[in-house]
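Novice: Just a sequence and a predicted model for now, questions to come.
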Amino acid sequence: MTTTLERHMVTIGGLRVGHGPAVVIGGRVSLRPHRGQVDAREALGERATLVEPYSAADLPAIAALADAVVVGATWTRDIPLVRAAAGLGLPVVVERRPSASVEEWVGLAGYCAAEGNDQVVLCEGGRLDLGVLRAARAASGRPVLADVSRDPGLAAAAVAAGADGLVVAGPAGTGGSGAAGRAEEAADMRAAEEAVTLVGALLRPESPATLAECREAIDRVDAALATLLERRAALAGVVQRLKPVGGFAGRDLARERALVARMAARAPQLGEERLASVMNAVIEAGLHLAEERARS
């Protein structure tokens, strides 16, 4: 009998999906464009993370060269192929057919489990329906990925909706090639990694079990904190330009005390006294920055 952690976590290419921080997975490759006219090993060339077969003939190559097999949205009704893919013993990423309900999507994962493979991850792609993504995770208890290859701008929203990971297709998966394709992939990966770091640190609870995991979690929180502090400093500079009396002489101590009280309600373990010293340092840093910019 599997444990709760095992039911909610699947390892793909060394990445733990469904436990701890959200992850970014690159290199989704589909063999469907080749339509069986090119040998799967030749088409893949080297090891890939996620691979979608065109037919059952591609499965031996996928078993040898992929970290996970993709049950693509276009062939989710091909139950024999779904079962054959699950029979490889690799983690299975089950995409949702655009018109499929949550029940159908989760049920398809059940076919994979029926083959003795419970390493199943759900994946929402195409035109992302983030509400469906959230509902599927809650209904199934399985990890859920969001494929943001078509619109990397949705990465942050997907993490906020509860995605356990983001899929970013490489040039082989999107049809791109050459330096331009690699540059585009690198930019998409950076956007996804920023979403995982910043949004994940704010909204995704973590329970690190080791010192290394704890330090990684702290790094993510610190990255989010630095981003927010930079934004706050910029807004403080705008306030200084709008106030009749700016700089240190224009500080509103009553407003600052009220600010600290509101923050203490969100962070009761820190309390007003500790937060007051922290916010005083933040406010003074912003004022110093505003004065430096005014003189330049």
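Specialist: Nice, I can see it.
Novice: Could you use CA atoms for every contact and neighbour count after this?
Specialist: OK.
Novice: Look at Ala294 and say how many residues are nearby.
Specialist: 11 (other CA atoms under 10 Å).
Novice: how near is it to Gln240?
Specialist: Separation of Ala294 from Gln240 (CA to CA, to the nearest Å) stands at 10 Å.
Novice: Could you do Met189 as well?
Specialist: Counting by CA to CA - Met189 and Gln240 are separated by 37 Å.
Novice: and the two? which has more neighbours close in?
Specialist: Neighbour totals were compared for Met189 and Gln240, and Met189 leads with 24 against 20 (other CA under 10 Å).
Novice: Skip the chain neighbours and tell me the closest residue to that one.
Specialist: Val168 (6.5 Å; CA to CA, 6 or more residues apart in numbering).
Novice: Give me the number of neighbouring residues for that neighbour.
Specialist: Taking other CA under 10 Å as the criterion, the count of residues near Val168 is 27.
Novice: Second structure follows, compare the two:
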Amino acid sequence: MEVTDQTTVTEFIFLGFPGMLYLRLTLFVVFLTVYLLSLTANTLIIFTVVMEPTLQMPMHIFLGNLSFLEIWYTTATVPKPLATGSVTISVSGCIAQYYFFFSTGATECILLAVTAYDRNLGICNPLRYSVLMRIPVCLHISAGSWIGGFIAPLLSTILITHLNFCGPQKINHFCCDSDPIFKLSCSDTFLMEALSYTCISVLILSSFLLTMSSYGHIVVTVIRMSSQEAWRKAFSTCASHLTVVTIYYGTIIFAYVHPPAKYNFTIGKVVSVFYCVVTPLVNPLIYTLRNKDMKKAFRKFLAQKRLLMQGIWESN
């Protein structure tokens, strides 16, 4: 009988995107460029929302929360693929990455649903909006979204810490996703996979349905409006958020709402690039390009910084 040593595996090796050297270098440049642009764009949005008094309203506070979240969401996964040479991670580090990856993803699902509800109140109940969505209420909802998102994957993460890993060490991914981790374990993971699959599916689908129900209510309300100007304003307000929702949920539903046995690692890696790398950059661009208040405040913020830098330069 072959005896398996279940204590030998202390780290995993990411396979990432294998291929020719020029392909790996190309992916490195693309990942690094998108990551830096994402950090810059989301940081600028946060500073603009915080520093501009005209943006101190619920919609932009939720936007600032989303931008802050995108920084942590992409930072939890992207730096590892940027490492050169053999990309390794300890077992405990892999589990920690899994937790932060899914907690930030869960928080984004909740924040997108909350932002849709905010737009629902603003368009469908404009007279009661200032009462129902006051700044203190907005801040409490934002805090609750973060707390709920970080609690959601806690149970599955605790269960993963009790798994035994006895080889192989190679993760067919560029980050510690749930399915690759389960495939590497030599423990019986059937119940754990079922629990993880159920929790992830319930979170994604419930937040998606809540988001779409808010937009369904908005559509019904807009159809009843007689003014074309009201139509234009309502759809313009929601267009950016709905675009983000479509991109984000389209990729994560494809990646996670499926039976565990149907997971395809090659397709999973490609799809993961979209919600881990691309959407954190696309989201702030969509928000700033589709939101007139944000564009105006952003130009004002850059003009102030330009004048400040000019004054420093002239004083020297």
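Specialist: It's in. Computed from a prediction, not measured in an experiment: that's the story for all the values here.
Novice: Could you tell me the TM-score of the two chains?
Specialist: Scored against TM-score structural alignment, normalised by the length of structure 1, the superposed chains reach a TM-score of 0.27; 136 aligned residues with a CA RMSD of 6.4 Å.
Novice: Would you agree Ile89 of structure 2 falls within a strand?
Specialist: Yes. Counting by DSSP: H, G, I helix; E, B strand; the rest coil, Ile89 of structure 2 falls inside a strand.
Novice: tally of neighbours for Ala158 of structure 1?
Specialist: 29.
Novice: Secondary structure element holding it?
Specialist: helix 155-160 (DSSP states H and E).
Novice: Flag every buried residue along that helix.
Specialist: 155-156, 158-160 (16 or more other CA atoms under 10 Å).
Novice: and those as CSV, adding distance to Leu289 of structure 1?
Specialist: Listed next are the buried residues of helix 155-160 of structure 1 as CSV, based on distance: CA to CA, whole Å:
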residue, distance to Leu289 of structure 1
Ala155, 32
Ala156, 29
Ala158, 34
Val159, 33
Ala160, 32
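Novice: Could you single out the nearest of the residues you listed to Ala217 of structure 1?
Specialist: Val159 (15.7 Å; CA to CA).
Novice: hang on, the closest one packs against Gly165?
Specialist: Yes. If you go by CA atoms under 8 Å, Val159 of structure 1 and Gly165 touch, sitting 7.4 Å apart.
Novice: which SS class is Asp122 of structure 1?
Specialist: Small correction: residue 122 of structure 1 is Leu, not Asp. Leu122 of structure 1 is classified as strand under three-state DSSP.
Novice: What about it, how many residues nearby?
Specialist: Neighbours around Leu122 of structure 1, by other CA under 10 Å: 27.
Novice: What distance do you get for it to Ala158 of structure 1?
Specialist: 14 Å.
Novice: Overlap of the contact sets of those two?
Specialist: The contact sets of Leu122 of structure 1 and Ala158 do not overlap (CA atoms under 8 Å, 6 or more residues apart in numbering).
Novice: burial of Met29 of structure 1, as a residue count?
Specialist: Check again: residue 29 of structure 1 is Val, not Met. Neighbours around Val29 of structure 1, by other CA under 10 Å: 24.
Novice: Confirm that it sits in a strand.
Specialist: Yes. Counting by three-state DSSP, Val29 of structure 1 is found in a strand.
Novice: can you count the residues close to the closest residue to it other than its chain neighbours?
Specialist: Spatial nearest neighbour of Val29 of structure 1, chain neighbours left out: Gly173 (4.2 Å); criterion: CA to CA, 6+ apart. The tally of other residues near Gly173 of structure 1 (other CA under 10 Å) stands at 20.
Novice: Can you point out the helix or strand that includes Gly173 of structure 1?
Specialist: Here Gly173 of structure 1 is assigned to helix 171-174, by DSSP H and E.
Novice: C-terminal to that helix, what's the next element?
Specialist: helix 178-203.
Novice: So which bits of the following helix or strand past that next one are buried?
Specialist: The first helix or strand that comes after helix 178-203 of structure 1 along the chain, using DSSP H and E, is helix 211-242. For helix 211-242 of structure 1, burial by neighbour count (16+ other CA under 10 Å) applies to 217, 220-221, 223-224, 229, 233, 236-237, 240.
Novice: which other helices and strands contact the helix or strand hosting Leu155 of structure 2?
Specialist: Element membership of Leu155 of structure 2 [criterion: DSSP H and E] is helix 154-160. Under the contact criterion of 3 or more CA pairs under 8 Å, 6 or more residues apart in numbering; DSSP states H and E, helix 154-160 of structure 2 touches helix 91-124, helix 190-223.
Novice: following the host helix or strand of Thr266 of structure 2, which helix or strand comes up?
Specialist: Thr266 of structure 2 belongs to helix 265-273 when assigned by DSSP H and E. Next along the chain after helix 265-273 of structure 2, taking DSSP H and E as the criterion, comes helix 279-290.
Novice: got the angle between that next one and helix 265-273?
Specialist: On the basis of axes from the mean of the first three to the mean of the last three CA atoms, to 10 degrees, helix 279-290 of structure 2 is oriented at 40 degrees to helix 265-273.
Novice: Can you tell me what sits against helix 279-290 of structure 2?
Specialist: With CA under 8 Å, 6+ apart, helix 279-290 of structure 2 has contacts from 34-35, 37-39, 41-42, 45, 67, 70-71, 73-74, 236, 239-241, 243-244, 247-248, 294-295.
Novice: repeat that with 6 Å
Specialist: Applying CA atoms under 6 Å, 6 or more residues apart in numbering, the contact partners of helix 279-290 of structure 2 are 38, 70, 240, 244, 294-295.
Novice: Taking those, tell me the two that lie furthest apart.
Specialist: Maximum pairwise distance in the contacts of helix 279-290 of structure 2, criterion CA to CA, is 19.4 Å, between Glu70 and Lys295.
Novice: Which one's more surrounded, those two?
Specialist: Legend: neighbour count by other CA under 10 Å for Glu70 of structure 2 and Lys295, higher for Glu70 (26 against 15).
Novice: Contact partners for that one?
Specialist: Pro280.
Novice: distance between the strand or helix carrying it and the chain's centre?
Specialist: According to DSSP H and E, Glu70 of structure 2 maps onto helix 58-75. Taking CA atoms, centre = their mean, to the nearest Å, one finds helix 58-75 of structure 2 lying 9 Å from the centre of the chain it belongs to.
Novice: Now do that helix against helix 279-290, angle only.
Specialist: Per the same axes, to 10 degrees, the angle that helix 58-75 of structure 2 makes with helix 279-290 is 150 degrees.
Novice: In three-state terms, label Phe12 of structure 2 for me.
Specialist: Assignment for Phe12 of structure 2 (three-state DSSP): strand.
Novice: Mind listing what's buried along stretch 198-212 of structure 2?
Specialist: Quick answer for stretch 198-212 of structure 2 (16+ other CA under 10 Å): 198, 200-201, 204, 207-208, 210-212.
Novice: Between these, which sits nearest Phe12 of structure 2?
Specialist: Ile200 (23.8 Å).
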